[in-house]
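Undergrad: got a structure for you, letters missing:
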């Protein structure tokens, strides 16, 4: 799964990128022009760690994430330049928007809600550029004999979306049926994407609450003191507690932010466990068993017989698979079973 980190200048988004990826050298955006910095991380999951400790496998494979740290968004960028800057974000599953809530030399007082409005406006402008370019191509095509009914429907829909965006409204508030949503999915509209807000706090901030921001976005909002947490993360584990207490930080935000990003992207994990390997698999929430099997190998999906499943909660309560069998918590599910987060599964198949 890939997650983009976006924010205005001085928001501290690159510090958050470093915290999430445990990378202590600041990315150099001058290299490669305006391309985002990319870093992969392994996802710590206490549930998977419990399975590792129980099975002592030859191989241990946690889920992995890629974080992309984009250059700062700026209202001074041209419309086309901003659209190009944000183009890679269109391919991502979800975004993290970082808002400054600390005093910064030479900057106005922190205003997270005002910054959020600006970021949302930049998304709308970038989407409008994409729509306008596509409408121009469709207009040229309309003069040719191969301009068909699908082109006409796309032109009409994008025309309505363009008017909606010009009113400074995001695509997320435009009424779309399932067919229309599928038709525009390839554009990766930024103002349609789910995103998590991280309020980067520090001295001079704290006036805007997370609930107030979530009421605007409709999504999750978390607070993080990225700079201090990054400094603490670099200390030996035995020294971290003292500084967390000194800065008034209950715990490091890295894991909660990653977990929230999973939820925002509509992703869950299921586990496979055995002596050879204990592994986490990332799937979309709502995925059925046969499709989850296909994530492991297409042969398993093709020859699917059944899924043998124990929920993680039942696994712990029963002290393992054997106990789950004895307590009747070991289930046999068919192709259409909807996978749940934390399912421990073994797929039976024949090829």
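TA: Noted; the coordinates are in hand. All figures in this text were calculated on a predicted structure; none of them were measured in a lab.
Undergrad: going forward, measure contacts between C-alpha atoms and count neighbours the same way
TA: Fine.
Undergrad: Residue 238: neighbour count?
TA: Close neighbours of residue 238, defined as other Cα atoms under 10 Å, add up to 7.
Undergrad: dump the residue contacts of it.
TA: Listed by Cα atoms under 8 Å, 6 or more residues apart in numbering, the contact set of residue 238 is empty.
Undergrad: ok, and here's another one to check against it:
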């Protein structure tokens, strides 16, 4: 396949999203976007292509070379454990003119799956830092397993939000939805392999969906804990999503302050009390509210009470230092 030429203005702004990369064949897919397209898109993976946007397949090496010409402050990041409101938080922050919210570009998943090295990851991170206006800052929400390479993406002048939930609320949330249970089962083997790389073997955690969800929590949380040790010191803010829901405006104020972009409190109150809080962020055409979430979690907790308790006790008995640390962090919140 013949590579197309790079857009001449690639390094200038965010008009050309690095949507996908294939290091095996040396190609990158660039998709033309405007601010409204970023604002509306829940995911910047291949679902984006259904609308048939303008796209180019370009030589990966040429694109990486162009990344050296980017002259923007480093992007800020949201890493998370999945199913913990990261899309909502990214959407809320994206309502602020100070941020360009970039949600789950496929290219970051491609980096993980291809095992790309630090140089390629740093180049993609540089391209993710482009925005549309001089005083706008890029905010990139990654897919959950991209946490595995967070240390390759967070640059010295960038900051990161690590978003999580307690094991009980996480397990309840997974068990509350048919699709999340199907996803849980589909990702089981890959998560076991990721845990094994950290020396963690959760034997017997396949005997119920609650146990699978507990293992998933352990996998994603230990990825964040390990990343926290490897990113630039002081760059991480941890947040429990359920704690954020109790005071979303105050929580957003803390996050924007961490990102070095203080915002007037009344603006955050307006966003936190607006319609986004009453919609399902991954599919805004559906109603979904904090009250409905709490109801669904409570119902799942009651239905699977015994399995959830046994699974959480099993995590505590594992004794692995990263799991112990993650459990302590969840209890502390």
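TA: Arrived safely, thanks for sending. Please read all numbers here as calculations on a predicted model, not as lab measurements.
Undergrad: Provide the TM-score value for the superposition.
TA: The TM-score (TM-score structural alignment, normalised by the length of structure 2) is 0.27; 152 aligned residues with a Cα RMSD of 6.6 Å.
Undergrad: can you give me the helices for the stretch 251-351 of structure 1?
TA: Secondary structure of the stretch 251-351 of structure 1 (DSSP state H, counting those that start in this stretch): helices at 254-264, 289-296, 298-302, 312-317, 321-326.
Undergrad: Please dump those into TSV; it should also carry mean neighbour count and distance to residue 67 of structure 1 for every row.
TA: Below are those laid out as TSV (neighbours: other Cα atoms under 10 Å; distance: least, Cα to Cα, whole Å):
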stretch	mean neighbour count	distance to residue 67 of structure 1
helix 254-264	18	10
helix 289-296	20	22
helix 298-302	17	28
helix 312-317	18	28
helix 321-326	15	35
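Undergrad: Turn those helices into CSV, including distance to residue 123 of structure 1.
TA: Shown next, in CSV, are these (distance: least, Cα to Cα, whole Å):
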stretch, distance to residue 123 of structure 1
helix 254-264, 18
helix 289-296, 32
helix 298-302, 37
helix 312-317, 39
helix 321-326, 48
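Undergrad: Which among those is found nearest to residue 41 of structure 1?
TA: Nearest of the helices of the stretch 251-351 of structure 1 to residue 41 of structure 1, taken as Cα to Cα: helix 254-264 at 10.3 Å.
Undergrad: The closest one packs against which elements?
TA: Helices and strands touching helix 254-264 of structure 1, by 3 or more Cα pairs under 8 Å, 6 or more residues apart in numbering; DSSP states H and E, are helix 13-21, strand 94-101, strand 195-201.
Undergrad: After the last one, heading C-terminal, what element do we hit next?
TA: This means strand 195-201 of structure 1. Helices and strands here follow DSSP states H and E; after strand 195-201 of structure 1, the next one along the chain is helix 210-217.
Undergrad: what's the closest of the helices of the stretch 251-351 of structure 1 to residue 346 of structure 1?
TA: Closest among those, using Cα to Cα: helix 289-296, at 9.1 Å.
Undergrad: would JSON lines of the helices and strands packed on helix 254-264 of structure 1 with mean neighbour count and distance to residue 291 of structure 1 be doable?
TA: As requested, these are exported to JSON lines (neighbours: other Cα under 10 Å; distance: least, Cα to Cα, whole Å):
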{"stretch": "helix 13-21", "mean neighbour count": "23", "distance to residue 291 of structure 1": "30"}
{"stretch": "strand 94-101", "mean neighbour count": "26", "distance to residue 291 of structure 1": "22"}
{"stretch": "strand 195-201", "mean neighbour count": "26", "distance to residue 291 of structure 1": "26"}
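Undergrad: how about the ones you listed in a markdown table, adding distance to residue 246 of structure 1?
TA: Converted to a markdown table, these look like this (distance: least, Cα to Cα, whole Å):
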| stretch | distance to residue 246 of structure 1 |
| --- | --- |
| helix 13-21 | 19 |
| strand 94-101 | 19 |
| strand 195-201 | 15 |
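Undergrad: for those, which one sits closest to residue 293 of structure 1?
TA: strand 94-101 (24.0 Å).
Undergrad: Past the closest one, which element shows up next along the chain?
TA: Sequence-wise, the next helix or strand downstream of strand 94-101 of structure 1 (DSSP H and E) is helix 112-141.
Undergrad: which is the next helix or strand following that following helix?
TA: Following helix 112-141 of structure 1 in sequence order, the next helix or strand is helix 149-166 (DSSP H and E).
Undergrad: Packing partners of that following helix?
TA: Going by 3+ Cα pairs under 8 Å, 6+ apart, helix 149-166 of structure 1 lies up against helix 112-141.
Undergrad: Who are the packing partners of the helix it packs on?
TA: Applying 3+ Cα pairs under 8 Å, 6+ apart, we find helix 112-141 of structure 1 packed against helix 79-86, strand 94-101, helix 149-166.
Undergrad: Could you check the angle it makes with helix 210-217?
TA: 20 degrees (axes from the mean of the first three to the mean of the last three Cα atoms, to 10 degrees).
Undergrad: Name the residues of helix 112-141 of structure 1 that come out as buried.
TA: For helix 112-141 of structure 1, burial by neighbour count (16 or more other Cα atoms under 10 Å) applies to 112-113, 115-116, 118-131, 135, 138.
Undergrad: Run the angle between it and helix 79-86 for me.
TA: Here helix 112-141 of structure 1 points in a direction 110 degrees away from that of helix 79-86 (the same axes, to 10 degrees).
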